[in-house]
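# how would this look folded up:
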Amino acid sequence: GPVTVELYRRWDSEGRLQTRIAVYLSDGEPVEWWAAEGDASTPATDRLRVVGVKLFADGALGSRGAALLEPYSDDPDNRGLLVTDPDTLAAHAIRALELGLQPAIHAIGDRGNRVALEAIERGRLDGDGPPSRIEHAQVIALDDIPRFAELDVIASVQPTHATSDMYWAEDRVGPERIEGAYAWRRLREAGVELACGSDFPVEKANPFHGLYAAVTRQDREGWPEGGWRPEERMTREEAMACFTRDAAAAAGMADEVGSLSVGKRADFLILDRDPMAAPTEEIWTIRVLRTVIGGETVYEEAAR
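Sure, this is the predicted structure:
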């Protein structure tokens, strides 16, 4: 909201903002504040910009609050819940697009994802705007997977959700719906753009935990052998791009950051090992020795 954005702005003006922040406003009052004065009082800078609006379609799978098209396999009287009425969700998405802001819709269940796609489609009919994104995109009806690409919707996924949920996910949704759950390979093959993140503080912020989960679909003890639903794994190259170049593109910053390229800002990490060559089981243990933002060292590991 406004208070947080203005705090970031002050830190930025004082030279205290040591990372880049792409802000997603809460819907409602913060969006109207931004429409009235936010862009003037808090212009985009090198390290701070408002890029979108966070919206919510449904709840979480673990609590059986994710909205499903059919009842939960382990709770047959429950289909989860929509936390925002579909018409209201569509209206918020349309308003975001009118302001040039990116709708980012939390959707976990297959009904939640369908409602989110429908809201985005209604918004697109009112005019062009930045590509929308669906946060989590965890359980998707197979028929809806191609719609992500058709509507230019980015699937913003968190690989550690798969490895946190794999112990009970099939119990929740059953053997048929699990085919469209945490389905990174299916999404890629359908031409869907993916972006990877952590969902901190729900999961650990460490990106190497996410990179490890993306390429192994195992927990950090190596279970299950061969990975959970290994056909949906990413390659190391895909996972690295998903956490860097593709994540930057998803926030509208593809021309500035996300890769070491001529003309882009000098944002990079120095690591203790090469994540593309380290033994697979060691990926999650990789340490950051130095963080550089815009050519400035903002973090350096203390001598060990």
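# okay, CA-based contacts and neighbour counts for the rest of this
Will do.
# quick one: contacts for N206?
S198 (C-alpha atoms under 8 Å, 6 or more residues apart in numbering).
# then W284?
Contacts of W284 (C-alpha under 8 Å, 6+ apart): F208, H209, G210, L211, Y212, R220.
# sequence B follows; please return its structure for comparison with A:
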Amino acid sequence: AQVIALDDLQRFAEIGVIAAMQPTHATSDMNMAEDRVGAERIKGAYAWRRLLDLGVVIAGGSDFPVELSNPFHGLYSAVSRKDHQGTPANGWYADQAMTRAEALRAFTIDAAYAAHQESRLGNLQPGYWADFIMIDRDFFSVPEDQIYKIKVLETWLAGRCIYEHTTN
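Just a heads-up that it's a prediction; the model follows:
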């Protein structure tokens, strides 16, 4: 659901379509997307704000191996709509950006919902699998241009540490 006809956005909300989106596609495609889909269709491309404002669930992902698997690249793209050089300065169609909370939800709770795993994944609460990561800085307070540089210190699956970053 990267490029959606404007007339179909409301239908997504009405019939409960889950929009599977890969935010890094917007920033990877921004230099050629409008040439490929046209000035009118681009309005429905990567239209995260329009979808969220209609109440549509967006499941975020990376589309690895097409894009990097690191979720912080996708979170950065979702929030900034810029490439890693910080261009365009105000973000590409910046009015369609997600907030940090919305982006995190897309990659966690709503991705689990899209996979019909919302009763055990995507959230930290009693009875869930306790899949989570520890990171080197606070996603909500780090400067925007540092989001994609966040490093994973630990990875936990089902309550068990399976990865620890070492300084070696």
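# can you give me the TM-score here?
TM-score for the superposed pair, counting by TM-score structural alignment, normalised by the length of structure 2: 0.97. Supporting figures: 168 aligned residues with a C-alpha RMSD of 0.9 Å.
# hmm, back to that, in CSV, list the contacts of W284 of structure 1 along with secondary structure.
Shown next, in CSV, are the contacts of W284 of structure 1 (DSSP: H, G, I helix; E, B strand; the rest coil):
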residue, secondary structure
F208, helix
H209, helix
G210, helix
L211, helix
Y212, helix
R220, coil
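# what about A103 of structure 2, distance to Q146 of structure 2?
Using C-alpha to C-alpha, to the nearest Å, A103 of structure 2 is found at 15 Å from Q146 of structure 2.
# those two - which one has more neighbours?
More neighbours surround A103 than the other of A103 of structure 2 and Q146, with 23 against 14 (other C-alpha atoms under 10 Å).
# any idea which element the residue in structure 1 that that one lines up against lies in?
In the superposition onto structure 1, A103 of structure 2 corresponds to A239 when matched by TM-score structural alignment. Using DSSP states H and E, A239 of structure 1 maps to helix 236-243.
# how much does the following helix or strand past that helix stray from structure 2?
Once helix 236-243 of structure 1 ends, the next helix or strand along the chain (criterion: DSSP H and E) is helix 245-250. Here helix 245-250 of structure 1, set against structure 2 after superposition, deviates by a mean of 0.8 Å using mean C-alpha distance after the TM-score superposition for structure 1.
# please enumerate the strands of structure 2.
19-21, 58-60, 132-135, 152-157, 160-164 (DSSP state E).
# mean per-residue distance, the first one to structure 1?
Translated: strand 19-21 of structure 2. Compared with structure 1 after fitting, strand 19-21 of structure 2 deviates on average by 0.3 Å (mean C-alpha distance after the TM-score superposition for structure 1).
# where in structure 2 does stretch 49-63 of structure 1 fall?
Counting by TM-score structural alignment, stretch 49-63 of structure 1 sits on no residues of structure 2.
# how are the helices of structure 2 distributed by residue range?
6-15, 23-29, 33-37, 48-53, 71-80, 100-107, 109-114 (DSSP state H).
# quick check: buried residues in the second one?
Meaning helix 23-29 of structure 2. Neighbour-count burial for helix 23-29 of structure 2, counted by 16 or more other C-alpha atoms under 10 Å, picks out P23, T24, H25, A26, T27.
# tell me which of these is nearest to T166 of structure 2?
Of all the buried residues of helix 23-29 of structure 2, T166 of structure 2 sits closest to T24, with 27.9 Å by C-alpha to C-alpha.
# and the closest one? What does it align with in structure 1?
By TM-score structural alignment, T24 of structure 2 lines up with T160.
# my read: that match touches S198, true?
Yes. Using C-alpha atoms under 8 Å, T160 of structure 1 is in contact with S198, at 7.1 Å.
# could you list every residue that touches the counterpart of R220 of structure 1 in structure 2?
By TM-score structural alignment, R220 of structure 1 lines up with H84 in structure 2. For H84 of structure 2, the contact set (C-alpha under 8 Å, 6+ apart) comprises D145, Y148.
# now the common contact residues for T160 and S198 of structure 1.
Joint contacts of T160 of structure 1 and S198 (C-alpha under 8 Å, 6+ apart) are G210.
# my read: A111 of structure 2 touches Q22, true?
No. In this structure, A111 of structure 2 is not within contact of Q22 by C-alpha under 8 Å, at 11.2 Å.
# what sits in contact with each of those two?
Residues touching both A111 of structure 2 and Q22 (C-alpha under 8 Å, 6+ apart) are G60, G61.
# got the angle for the helix holding A239 of structure 1 vs helix 207-216?
Inter-element angle recorded for helix 236-243 of structure 1 and helix 207-216: 140 degrees (by axes from the mean of the first three to the mean of the last three C-alpha atoms, to 10 degrees).
# helix 236-243 of structure 1 packs against which elements?
With contacts defined as 3 or more C-alpha pairs under 8 Å, 6 or more residues apart in numbering; DSSP states H and E, the packing partners of helix 236-243 of structure 1 are strand 194-196, helix 207-216.
# what does G122 of structure 2 align to in structure 1?
Using TM-score structural alignment, the equivalent of G122 of structure 2 in structure 1 is G258.
# burial of that match, as a residue count?
22.
# same deal with T167 of structure 2?
So T167 of structure 2, with other C-alpha under 10 Å, has 4 neighbours.
# end-to-end on stretch 75-85 of structure 2?
End-to-end distance for stretch 75-85 of structure 2, by C-alpha to C-alpha: 15 Å.
# circling back to that earlier point, quick check: buried residues in the helix holding A239 of structure 1?
For helix 236-243 of structure 1, by 16+ other C-alpha under 10 Å, it's R236, E238, A239, M240, A241, C242, F243.
# centroid residue for structure 2?
The residue lying closest to the centre of structure 2 (C-alpha atoms, centre = their mean) is G60, at 4.0 Å.
# for the counterpart of that residue in structure 1, give its distance to A251 of structure 1.
Residue pairing (TM-score structural alignment): G60 of structure 2 is matched to C196 of structure 1. In this view, C196 of structure 1 and A251 of structure 1 are 11 Å apart by C-alpha to C-alpha.
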